[in-house]
Structure formats: C-alpha cells, structure tokens
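> Just the structure for this:
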Amino acid sequence: MCRHDGNLVSQATVLRLLRDEDLLPEAGCQRERRQLAAHRKAAFTTDPTGPNQVWQLDFSEFETASGGTWRLAECRDHWAKYELGRHV
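The predicted model follows:
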C-alpha cells in the first residue's frame, strides 16, 4: 500500500512491516501444507466407482456491505455430481 500511495520504500521496509503486522506465514508452513496435500492425495488413490462412496463438503463465508455475514454449506456426491442443496 505504501508503494501504491506513491511512497518509495525498500523491500526490507516492506518485509519489516509485514512481520510487524503478523502477515507472513511461519517458517514451517509450506512443509505442513505439502504434508496435508500428500494425505489428501493418498485418500483419493482410486476413483469412486459408484454413488455414495465419496462425499465432498464445501463451506464459504461472505461478509455483506451492510455488516452481515452469509455462511454457505453444500454437500455433493463426488461420483454422481449430485448436490444436496445449500444451507444458508
């Protein structure tokens, strides 16, 4: 935002500001994300061959301009691509 506002700042200053506001991920974050991705991939070693074998859940949260919050949840059969509707 400093550069966007027209202020000249160095990369070290930007890095310090990000650290001060706790906006940088921790050192081991990337390793943990890769391990979680490997576990997810291992769970899908074989594709489902019929309905009701693998279900997907999706949760979303949106803030409205008036200050409210919408929370959406949906459930879907992975094989049939059948969706059970949304709960708001």
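> only C-alpha atoms for contact and neighbour calcs from this point on.
Noted.
> Tell me where the chain has helices.
11-20, 29-43 (DSSP state H).
> I'd like the structure of this one too, to check against the first:
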Amino acid sequence: MPLRESLLGLAQIGIPRATFYQWCELHASDGPGALEDRPSRPGRVWNRIPDDIRMRIDAPELSPRELAVRFTDEQGYFVSEASVYRLLKAHDLITSPAFIVVKAADTFHTKTTAPNQLWQTDFTYLKVIGWGWMYLSTVLDDFSRYIVSVIPDPRGVDGHEL
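Down below sits the predicted model:
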C-alpha cells in the first residue's frame, strides 16, 4: 500500500501522522515487537526514592531534616526532608520529640479561699523616660488580686547603677 493511501486511511480513523511515523521508526529499529502496547506510566515518579537509595538510610534515630542533610552530603543524592519523613513513617521509625510539652491549665488546681494563701510574682523590665531601663518586681496576692509589694530596682539591664 502506498504511503499516501496509508496516511489517508490513518486520518480517517483518527491516528495522527506523527504517531504513524513513530511506529515506522520503532518497527525499523526494534522490529514488530516494539509496536506492542506498553504501560503509559512514567518509568520513575519524580518524588519517589529508588529502592537501592531507600535501603541506604542507616541512622533512623536522627530527625528527618538531619537525615536528609547527612544523606545528601555523604551519598551525593538529594533526598528531601519530606521524603525522609514519609519513608520513616512508613516503617514506624518516627521518634517522639525528646521533650514533653506541658500545656498550662486554665485555672490553678488548688483554689485560694482567703488572703495570704498564695502569692504570685513577676519580674519585668520597664523603660522609664529620662532614667533608662529598670527592673520591676511585683508580688500579688492570689485571692484578693492586690499588689502586696512593688520593688523598682534602679540597676539597669546591664546590672549597673543608672
């Protein structure tokens, strides 16, 4: 069948000329087996760590960020922190933080029922115009909410007399 008739026939069934020419090149280079159907998925997903690289992560006790930096430095292959985290999580190797966060309660667990049972104190810096920085220490009665003591300290932030 002449080439022109082949192209007209392909156009009638909706196959572009570029596809036909690709088929001709495949057939010429690799034979009829090259024209068999292949999966259309990519050979490698852009954010997937190859298995041989995945098995080289040897210090799961480090944080994902530390592991990613160490791996990139030592192996010369970039692995993102998110990929390391995903990999560690898939193998149940995510460690809990080394510290425990304790949330403050809304109210104190032992309520005061009279003055002088519980005092609160606060230390802060104040900038007094014309004088400079001063420490201010206050003592507050928890029950009455009155300030029991105020102690301004003329020593500045650096600890020297102003």
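> TM-score for this pair?
Once superposed, the chains reach a TM-score of 0.46 (TM-score structural alignment, normalised by the length of structure 1), with 55 aligned residues with a Cα RMSD of 3.1 Å.
> okay if I get the helices of structure 1 as a markdown table plus distance to A73 of structure 1 and mean neighbour count?
A markdown table is the format used below for those (distance: least, Cα to Cα, whole Å; neighbours: other Cα atoms under 10 Å):
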| stretch | distance to A73 of structure 1 | mean neighbour count |
| --- | --- | --- |
| helix 11-20 | 33 | 12 |
| helix 29-43 | 20 | 11 |
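> so T138 of structure 2 sits right up against D153, yeah?
No: at 11.1 Å, T138 of structure 2 does not count as touching D153 under the criterion of Cα atoms under 8 Å.
> What is the subsequent helix or strand relative to the longest helix seen in structure 2?
When structure 2 is parsed with DSSP H, its longest helix is helix 17-30. For helix 17-30 of structure 2, the following helix or strand on the C-terminal side (DSSP states H and E) is helix 51-54.
> Report all helices and strands that that following helix contacts.
Using 3 or more Cα pairs under 8 Å, 6 or more residues apart in numbering; DSSP states H and E, no helix or strand is in contact with helix 51-54 of structure 2.
> neighbouring contacts of that helix?
Helix 51-54 of structure 2 is contacted from outside by L87, using Cα atoms under 8 Å, 6 or more residues apart in numbering.
> which parts of that helix are buried?
For helix 51-54 of structure 2, the neighbour count (16 or more other Cα atoms under 10 Å) marks no residue as buried.
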